[in-house]
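J.: Have a look at this fold, sequence not included:
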């Protein structure tokens, strides 16, 4: 029987890998024309998702590409007050290491047989066991797995739920080769995550493996069309950087210097989520994993849940190789409970970030974890 996975993101790849380890073939259909067609984003905090990599037989390879020092964190107020600094000892366990999303994706891709991913296959619809793609091609399936992300087309086969804007708009910018070009800013950011939380605005800077500092400036309690009224000229990067600094009045110049140092990549992102606790009636030949099933605020759970979804669905299919409907039902029961809890926790953390006194609330959130650490201050 044919398992068709729509989407070659982390969840879809983890599913295909666990199936392969268990002697089951699957075909991934990916809309991107090639594996290198676009950038894959920044670093990921992989914690619970490490179980998926163990089930995939890739945990040692993961540890080889993970960055323990990426667990470092600095939390500040906009006036430059340092509230918390957590530095990771060199011998610390890899409990929540950071890993470049592109490196993790490459690890999963390289673990699959040649030809497992069909590139350039943009899914349009499915009916009677046949997939239809934008280029006019078709493929058959016995089980269809939607791993096609936030704007999933497969989701419509199971539920009418659609992502909704949550009042957060993010502008992504970055500083390339920061150690060479801006060593003072590199030292300020440190080796991992650098958070500045203000009243309705945050700046999150993150060190990437390639030496780039990836920066996201979030504007909370803003409308979905906020970018149209923000006065940020996205077609003029220098002017966009200047406008972003204008939108941070009273912030320490050392912090806004991060924005001034950025290159010309300026990307607007509106943040949407699916309803917490989303479920759907079981369907024998279709299921969902990852953001297609449970899109959450971007606070560190989405990639982990996607990896676990893929691995646990793969294990369920391995246990019921002749009964795909039973495997999908078993997977969905566990997934609904696990991801609902993660989505509630993510929503609670999102509320902290949107609160007027976000920096102090976040300090209270982190201190129980850090209070016993000799490296925290």
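T.: Now that the structure is in, tell me what you want to look at. Note that the structure is predicted; figures quoted are calculated from it, not measured.

J.: okay, CA-based contacts and neighbour counts for the rest of this
T.: Fine.

J.: Is residue 196 located within a helix, as I assumed?
T.: No - read with DSSP: H, G, I helix; E, B strand; the rest coil, residue 196 is strand and lies in no helix.

J.: Okay, and residue 174 sits in which element?
T.: strand 164-175 (DSSP states H and E).

J.: List the buried residues in stretch 339-359.
T.: If you call a residue buried by 16 or more other C-alpha atoms under 10 Å, then stretch 339-359 has these buried ones: 339-340, 342-347, 349-350, 352-355, 358-359.

J.: can you give me the strands in the stretch 51-200 of the chain?
T.: 73-76, 82-86, 98-100, 117-119, 123-127, 130-133, 138-140, 143-146, 164-175, 193-197 (DSSP state E, counting those that start in this stretch).

J.: circling back: which of the residues in the strand holding residue 174 are buried?
T.: When neighbours are counted by 16+ other C-alpha under 10 Å, the buried residues of strand 164-175 are found to be 166-175.

J.: Please apply the same query to stretch 56-75.
T.: 56, 58, 62, 65-75.

J.: would you list those residues in JSON lines and tack on distance to residue 18?
T.: Compiled in JSON lines, the buried residues of stretch 56-75 are given as follows (distance: C-alpha to C-alpha, whole Å):
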{"residue": "56", "distance to residue 18": "5"}
{"residue": "58", "distance to residue 18": "10"}
{"residue": "62", "distance to residue 18": "15"}
{"residue": "65", "distance to residue 18": "20"}
{"residue": "66", "distance to residue 18": "20"}
{"residue": "67", "distance to residue 18": "24"}
{"residue": "68", "distance to residue 18": "25"}
{"residue": "69", "distance to residue 18": "29"}
{"residue": "70", "distance to residue 18": "27"}
{"residue": "71", "distance to residue 18": "28"}
{"residue": "72", "distance to residue 18": "31"}
{"residue": "73", "distance to residue 18": "33"}
{"residue": "74", "distance to residue 18": "36"}
{"residue": "75", "distance to residue 18": "38"}
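
J.: now the helices for the protein?
T.: With DSSP state H as the criterion, the chain has helices at 10-21, 50-55, 59-65, 101-110, 178-181, 183-189, 226-229, 237-246, 253-260, 291-294, 302-319, 324-354, 358-370.

J.: Closest one of the buried residues of stretch 56-75 to residue 11?
T.: Residue 11 has its nearest neighbour among those in residue 56, at 11.9 Å by C-alpha to C-alpha.

J.: second one coming, line it up with the first:
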């Protein structure tokens, strides 16, 4: 099939098959508007898609996409459970979700949600193995030397977006936080005591400029994030943690949590050999750009925020609302983009400010008590 599939009418090129790009493609497909998603990865299964997502405002996007019923079928209401503790083991908060509770903020495996969106599209809608390199004069250029034409280019290509440079010089900057991601597979069988401690949803321990966040996944895994606050961008290089030696890395990570209740460091000791260090970056809060005919952005490409529960929701909404704007102005893409960007800037600017405030809270010396007040205001 040629790269310019669907060019009987104006063609929309979406770079990136993440949640936002796929939500846009789905809404456009529902409105019989041609769109092609170009994704650098070779298939949907080539890379793990991360852990659980807390989907709240993003449910509107799934309704607009006609997928809310299927979403509820894969969402985990029990994933709303929350346990918050201090490093010495003091339990500050335990919220257990009743079985009949509304799915206001259910958790869902990112991979399951992505598959739901992918399966809602025609097979030809996503072109795998197309790594975007550049765009000029209505032509996309890919790393393999191929090209494709477009009338509207949508950058849905994440934190390190290449499309972003067409609209702004803004680049992600480090925010003083580094994360080490761990995982315990099949925890109910392998470590039942730890499984009972973590519970069905989210398990947070905060203190001493660090936090340990454990999260139950729908496939029996528990994903663990070790967060190191007020640390430099090169902290991994200077920390002396030998990430190429999993056993030694686990031992060094346990040392980083000296003085913590041994039940918590047991989660580190029990983790698998896949240990992923990740530095956190964000785009400036309230980033905007002059509306430019022929190109726009959505999701992390447009408003990369701290990972505190807003990013995926904003990306889903971006995709759905841009799709609706294009459906309302099928013969005037520039007007549709301007309408979308005006709403998107206001909505995501507010979400980015809230996320930055919550990130600042987590960086504070009394983070656990302040987070308790956040969850239980008044």
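T.: Perfect, thanks for sending it. Quick caveat: nothing in here was measured; it's all calculated off a predicted structure.

J.: Which part of the second structure matches the strand holding residue 174 of the first structure?
T.: Aligning strand 164-175 of the first structure against the second structure (TM-score structural alignment) gives residues 173-184.

J.: now the buried residues of strand 164-175 of the first structure in JSON lines, with distance to residue 295 of the first structure?
T.: As requested, the buried residues of strand 164-175 of the first structure are exported to JSON lines (distance: C-alpha to C-alpha, whole Å):
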{"residue": "166", "distance to residue 295 of the first structure": "12"}
{"residue": "167", "distance to residue 295 of the first structure": "15"}
{"residue": "168", "distance to residue 295 of the first structure": "14"}
{"residue": "169", "distance to residue 295 of the first structure": "16"}
{"residue": "170", "distance to residue 295 of the first structure": "17"}
{"residue": "171", "distance to residue 295 of the first structure": "20"}
{"residue": "172", "distance to residue 295 of the first structure": "20"}
{"residue": "173", "distance to residue 295 of the first structure": "23"}
{"residue": "174", "distance to residue 295 of the first structure": "25"}
{"residue": "175", "distance to residue 295 of the first structure": "28"}
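
J.: just to revisit the earlier point, between the buried residues of stretch 56-75 of the first structure, which sits nearest residue 244 of the first structure?
T.: For the buried residues of stretch 56-75 of the first structure, the residue nearest residue 244 of the first structure by C-alpha to C-alpha is residue 75; the value is 20.4 Å.

J.: Per the alignment, that closest one pairs with which residue of the second structure?
T.: Using TM-score structural alignment, residue 75 of the first structure lines up with residue 84 in the second structure.

J.: now swap in residue 191 of the first structure and tell me
T.: Using TM-score structural alignment as the criterion, residue 191 of the first structure maps onto residue 200 of the second structure.

J.: again with residue 299 of the first structure
T.: In the second structure, the residue matched to residue 299 of the first structure (TM-score structural alignment) is residue 308.

J.: What of residue 328 of the first structure?
T.: So, by TM-score structural alignment, residue 328 of the first structure is matched to residue 337.

J.: ok, now residue 141 of the first structure?
T.: Using TM-score structural alignment, residue 141 of the first structure pairs with residue 150 in the second structure.

J.: Could I get the contacting residues of its match?
T.: By C-alpha atoms under 8 Å, 6 or more residues apart in numbering, the contact set of residue 150 of the second structure is 4, 10-13, 138-140.

J.: Kindly report the same for residue 31 of the second structure.
T.: Neighbours of residue 31 of the second structure in contact, by C-alpha under 8 Å, 6+ apart: residue 327.

J.: what's the matching residue for it over in the first structure?
T.: For residue 31 of the second structure, the residue aligned by TM-score structural alignment is residue 22.

J.: Can you tell me how far the equivalent of residue 14 of the second structure over in the first structure is from residue 116 of the first structure?
T.: Using TM-score structural alignment, the partner of residue 14 of the second structure in the first structure is residue 5. Remark: distance between residue 5 of the first structure and residue 116 of the first structure (C-alpha to C-alpha, to the nearest Å) = 10 Å.

J.: Then residue 147 of the first structure?
T.: 15 Å.

J.: Between those two, which is the more surrounded one?
T.: residue 147 (33 against 18; other C-alpha atoms under 10 Å).

J.: Tell me who's in contact with the closest residue to the more buried one other than its chain neighbours.
T.: Using C-alpha to C-alpha, 6 or more residues apart in numbering and skipping the chain neighbours, the partner closest in space to residue 147 of the first structure is residue 7 (4.8 Å). Neighbouring residues of residue 7 of the first structure by C-alpha under 8 Å, 6+ apart: 28-31, 146-149.

J.: what about 7 Å?
T.: Contacts for residue 7 of the first structure (C-alpha atoms under 7 Å, 6 or more residues apart in numbering) come out as 28-30, 146-148.

J.: same thing with residue 339 of the first structure?
T.: 294, 305.

J.: again, only this time at 10 Å
T.: 276-278, 290, 293-296, 301-302, 305-306, 308-309, 345 (C-alpha atoms under 10 Å, 6 or more residues apart in numbering).

J.: Pull out the buried residues from those.
T.: Restricting those to buried positions leaves 276, 278, 290, 293-296, 301-302, 305-306, 308-309, 345, with burial counted as 16+ other C-alpha under 10 Å.

J.: Using a markdown table, lay out those together with distance to residue 106 of the first structure.
T.: Shown next, in a markdown table, are those (distance: C-alpha to C-alpha, whole Å):
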| residue | distance to residue 106 of the first structure |
| --- | --- |
| 276 | 31 |
| 278 | 30 |
| 290 | 18 |
| 293 | 23 |
| 294 | 24 |
| 295 | 23 |
| 296 | 24 |
| 301 | 20 |
| 302 | 19 |
| 305 | 19 |
| 306 | 16 |
| 308 | 18 |
| 309 | 19 |
| 345 | 29 |
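
J.: right, and residue 195 of the second structure touches residue 189 too?
T.: Yes - using C-alpha atoms under 10 Å, residue 195 of the second structure makes contact with residue 189 at a distance of 8.7 Å.

J.: the more surrounded of these two?
T.: residue 195 (20 against 10).

J.: so how far is residue 171 of the second structure from the spatially most central residue of the second structure?
T.: Central residue of the second structure (C-alpha atoms, centre = their mean): residue 312, 4.7 Å from the mean position. Residue 312 of the second structure sits 20 Å away from residue 171 of the second structure, taking C-alpha to C-alpha as the criterion.
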